[in-house]
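Q: Pasting the sequence and the predicted coordinates here, then a few questions.
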Amino acid sequence: MRVAGAVPGQGGVRPAGEVFDPACRRCPRLAAWLDSAREKHPGYHLAPVPAFGDAAPRLLIVGLAPGFHGANRTGRPFTGDHAGILLYRTLHALGLASAPGSNDAGDGLCLHGVRITNAVRCVPPANAPRTDEVHRCNAYLTHELESLSPRAVLALGQVAHRALLRAIGARPSRFDFAHAAVHDLSPDFMLVDSYHCSRYNTQTRRLTDDMFHAAMSRAAALAGLIPGDGDAD
């Protein structure tokens, strides 16, 4: 599927996509949160964070939102905080990233066939975006899907899972989130779910390195980036 309309047979209506606005202030709470942090953190990005990676990706990874001291500081998704450790290490192990880690947006890291974005582009208080904020940001995700046409998406967490489905006009209630679940959305568009690679999930062992590697491997195989048919080992 190239996201030309609603997912066939799902009864959804695809929203209109919009080009990412690096100066977006549609969400009053998030805009105010960014404004309030500027005096204390003058060197931080403190603005909507754009997607990062291959300009013609086969695999799109969708996270939740920028971390305050990670992407909100560096201006690049999953860069400079705990969540990026497992993500970039796994991508590198699969040959999809030029280095196993990323702490700075100017470090020269390159992704191969992969692009990373977030369901919400601005850092939310307590790392918890509200539903209306996810919905306002959804037009940017829709535009990315329309313009990039990835073969597969890896959704990191339930919010990202639901945002992706909303962006293509599918009904989230018809596709339950579960770690390592694979959803065949159309003949050429697959969705793979994973628990988010957050500090909480990895430290509590809700998500292990092996679990994340398996989910990422399956998504990459379905996207045609690594050998295999996407079946679990």
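A: All right, it came through fine.

Q: Going by C-alpha atoms from here, please, whenever you check contacts or count neighbours.
A: Noted.

Q: got the contact list for T208?
A: Contacts for T208 (Cα atoms under 8 Å, 6 or more residues apart in numbering) come out as T202.

Q: Which of the residues in stretch 26-44 are classified as buried?
A: By neighbour count on 16 or more other Cα atoms under 10 Å, the buried set for stretch 26-44 is 27, 30-31, 33-34, 44.

Q: Can you give me the end-to-end span of it?
A: 20 Å (Cα to Cα, to the nearest Å).

Q: And stretch 111-123, by the same measure?
A: 23 Å.

Q: swap in stretch 69-81?
A: 6 Å.

Q: Repeat that for stretch 33-48.
A: For stretch 33-48, the end-to-end distance is 12 Å (Cα to Cα).

Q: do the same with stretch 170-179
A: End to end - Cα to Cα - stretch 170-179 spans 19 Å.

Q: residues in contact with the residue in the chain sticking out farthest from the centre?
A: Residue farthest from the centre of the chain, counting by Cα atoms, centre = their mean, is E39 at 28.8 Å. When the contact criterion is Cα under 8 Å, 6+ apart, E39 has no partners at all.

Q: same check, this time on W33
A: So W33 contacts 124-125 (Cα under 8 Å, 6+ apart).

Q: Shouldn't it be within a helix?
A: Yes. Judged by DSSP: H, G, I helix; E, B strand; the rest coil, W33 forms part of a helix.

Q: ok so, going back, the residue farthest from the centre of the chain belongs to a strand, doesn't it?
A: No. E39 is assigned coil when assessed by three-state DSSP, not a strand.

Q: Next one: it relative to D132, how far apart?
A: The gap separating E39 from D132 is 27 Å, by Cα to Cα.

Q: same thing with A83?
A: 24 Å.

Q: more crowded one of these two?
A: A83 (22 against 10; other Cα atoms under 10 Å).

Q: Was I right to think the more buried one contacts Y195?
A: No. With contact defined as Cα atoms under 8 Å, A83 does not reach Y195; the gap is 11.4 Å.

Q: where do the strands sit along this structure?
A: 52-53, 59-63, 114-118, 152-156, 182-186, 189-194 (DSSP state E).

Q: what's in contact with the shortest one?
A: Looking back up the chat, that one is strand 52-53. 76-77, 110-117.

Q: ok, second structure coming up, stack it against the first:
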Amino acid sequence: MARDADGYPVTRTPAGVVRGARTAVDLAAVDERVCGCRACPRLVAWREEVAVVKRAAFRDQVYWGRPVPGMGPADARIGVVGLAPAAHGGNRTGRIFTGDRSGDWIFAALWRAGLANQPTSVAADDGLELTDCRIVAAVRCAPPDNAPTPAERDTCSPWLARELALLPRLRVLVVLGGFGWSALLPVLAAAGVVIPRPRPKFGHGAEVTLDAPGGPLTVLGSYHVSQQNTFTGRLTEPMLDAVLTRAVDLARG
């Protein structure tokens, strides 16, 4: 596999994503290959343009400008599935949900739930660590208007599938938003998880326990921690805390 100037393995096609994900032996390999992915031309162009143009408040910073890998330990029993990196958040800092207001919300909530060692996430080297939890995204590149296309979602799905497969203790998935929910269910079905018909519908507080090859897997829904939801009060801290508390109870109980 060819490598780019920074040493990351380069993947340029959907077929290459499938091969790269399938042969990744551990989470570190998945993360490295994600960082070199160039399989979606629209997303590559956008993330790199943002990294050059920048936001005025960050004009002196060097943007990451690459796909953003997941974060969290391989023994995690809880997974959190987001949509995609923010243009001036994860696309700037190189760490998922880091450096924007959505990250302020989710990491503070994870800290309150005992799943993070600190309530803030401002930079990739700020000392944040997760316990028993791994955060992933349905799409790994910042998309224009926060809206990946279905084709981009499907191209990226092998990374998500492999990442979840490499979490052997996984028992609960917290899905932030309807896009993540619709991206996740086909990935689970392809992994042998029994998805009921009709398919479970997304909603805040939605809960479904599925028959998975490794044992029961519970999927919980939460409104996304986007500013559109948090600024308007559609999602409140107690609402988010309730979902994460339920996840902890299920994972550890």
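A: Everything's here; your move. None of these values were measured; they are calculated from a predicted model.

Q: I'd say A152 of the first structure and F189 touch.
A: Yes. Between A152 of the first structure and F189 there is a contact at 5.5 Å, judged by Cα under 8 Å.

Q: quick one: which of those two has more around it?
A: A152 (29 against 20).

Q: Tell me the counterpart of that one in the second structure.
A: Counting by TM-score structural alignment, A152 of the first structure lines up with V172 in the second structure.

Q: Please apply the same query to V123 of the first structure.
A: Match for V123 of the first structure (TM-score structural alignment): A142.

Q: From R38 of the second structure, how far out is the counterpart of D35 of the first structure in the second structure?
A: Correspondence of D35 of the first structure to the second structure, assessed by TM-score structural alignment: E48. Distance from E48 of the second structure to R38 of the second structure, counting by Cα to Cα: 11 Å.

Q: R218 of the first structure and S194 of the first structure, how far apart?
A: For R218 of the first structure relative to S194 of the first structure (Cα to Cα), the value is 11 Å.

Q: W181 of the second structure contacts H204, doesn't it?
A: No. Look at W181 of the second structure against H204 with Cα under 8 Å: they stay out of range, at 11.1 Å.

Q: Report the set of residues contacting both of the two.
A: G221.

Q: Give me the more crowded residue out of these two.
A: Set side by side, W181 of the second structure and H204 show more neighbours around W181, with 24 against 19, by other Cα under 10 Å.

Q: In contact with the more buried one, which residues?
A: Contacts of W181 of the second structure by Cα under 8 Å, 6+ apart are 175, 202, 221.

Q: Show me which of those residues is closest to A165 of the second structure.
A: V175 (16.6 Å; Cα to Cα).

Q: For that closest one, give me its contacts.
A: Taking Cα under 8 Å, 6+ apart, one finds 80-82, 181, 219-222 in contact with V175 of the second structure.

Q: Kindly recompute the last result at 6 Å.
A: By Cα atoms under 6 Å, 6 or more residues apart in numbering, V175 of the second structure lies in contact with 80-81, 181, 221.

Q: for H112 of the first structure, same thing?
A: 54, 96-97.

Q: what sits in contact with each of A152 and F189 of the first structure?
A: With Cα under 6 Å, 6+ apart, A152 of the first structure and F189 have no common neighbours.

Q: how far away is the most centrally placed residue in the first structure from W33 of the first structure?
A: The residue lying closest to the centre of the first structure (Cα atoms, centre = their mean) is V62, at 1.4 Å. Between V62 of the first structure and W33 of the first structure the computed distance is 23 Å (Cα to Cα).

Q: returning to that earlier point: the match of D35 of the first structure and R66 touch, don't they?
A: No. Using Cα atoms under 6 Å, E48 of the second structure is not in contact with R66, being 7.4 Å away.

Q: what do we get in the second structure for V49 of the first structure?
A: So, by TM-score structural alignment, V49 of the first structure is matched to V68.

Q: contacting residues for that match?
A: 94, 140.

Q: same thing with D31 of the second structure?
A: P69.

Q: ok but it is inside a helix, no?
A: Yes. Judged by three-state DSSP, D31 of the second structure forms part of a helix.

Q: how close does it sit to A147 of the second structure?
A: 22 Å.

Q: Repeat that for D75 of the second structure.
A: From D75 of the second structure to A147 of the second structure the distance is 31 Å (Cα to Cα).

Q: And for R92 of the second structure?
A: Distance from R92 of the second structure to A147 of the second structure, by Cα to Cα: 18 Å.

Q: between those two, who's got more neighbours?
A: Shown here are R92 of the second structure and A147; by other Cα under 10 Å, R92 has more neighbours (30 against 14).

Q: How about the aligned residue in the first structure for that one: what's its closest non-neighbour residue?
A: Alignment note: R92 of the second structure maps to R73 in the first structure; criterion TM-score structural alignment. Leaving out its chain neighbours, the residue that sits closest to R73 of the first structure by Cα to Cα, 6 or more residues apart in numbering is Y44, at 4.2 Å.

Q: Which residue ranges of the second structure form helices?
A: In the second structure, the segments counted as helices under DSSP state H are 14-22, 27-35, 41-53, 90-93, 101-112, 150-165, 178-190, 227-230, 237-252.

Q: and the first one, which residues are buried?
A: Buried residues in helix 14-22 of the second structure, counting neighbours by 16+ other Cα under 10 Å, are found at 14, 16-18, 20-21.

Q: That helix vs helix 150-165, what angle?
A: Computed by axes from the mean of the first three to the mean of the last three Cα atoms, to 10 degrees, the angle separating helix 14-22 of the second structure from helix 150-165 equals 10 degrees.

Q: can you list contacts of helix 14-22 of the second structure?
A: With Cα under 6 Å, 6+ apart as the criterion, helix 14-22 of the second structure contacts 39, 155, 158-159, 162.

Q: Tell me how far Q203 of the first structure lies from T90 of the first structure.
A: 17 Å.
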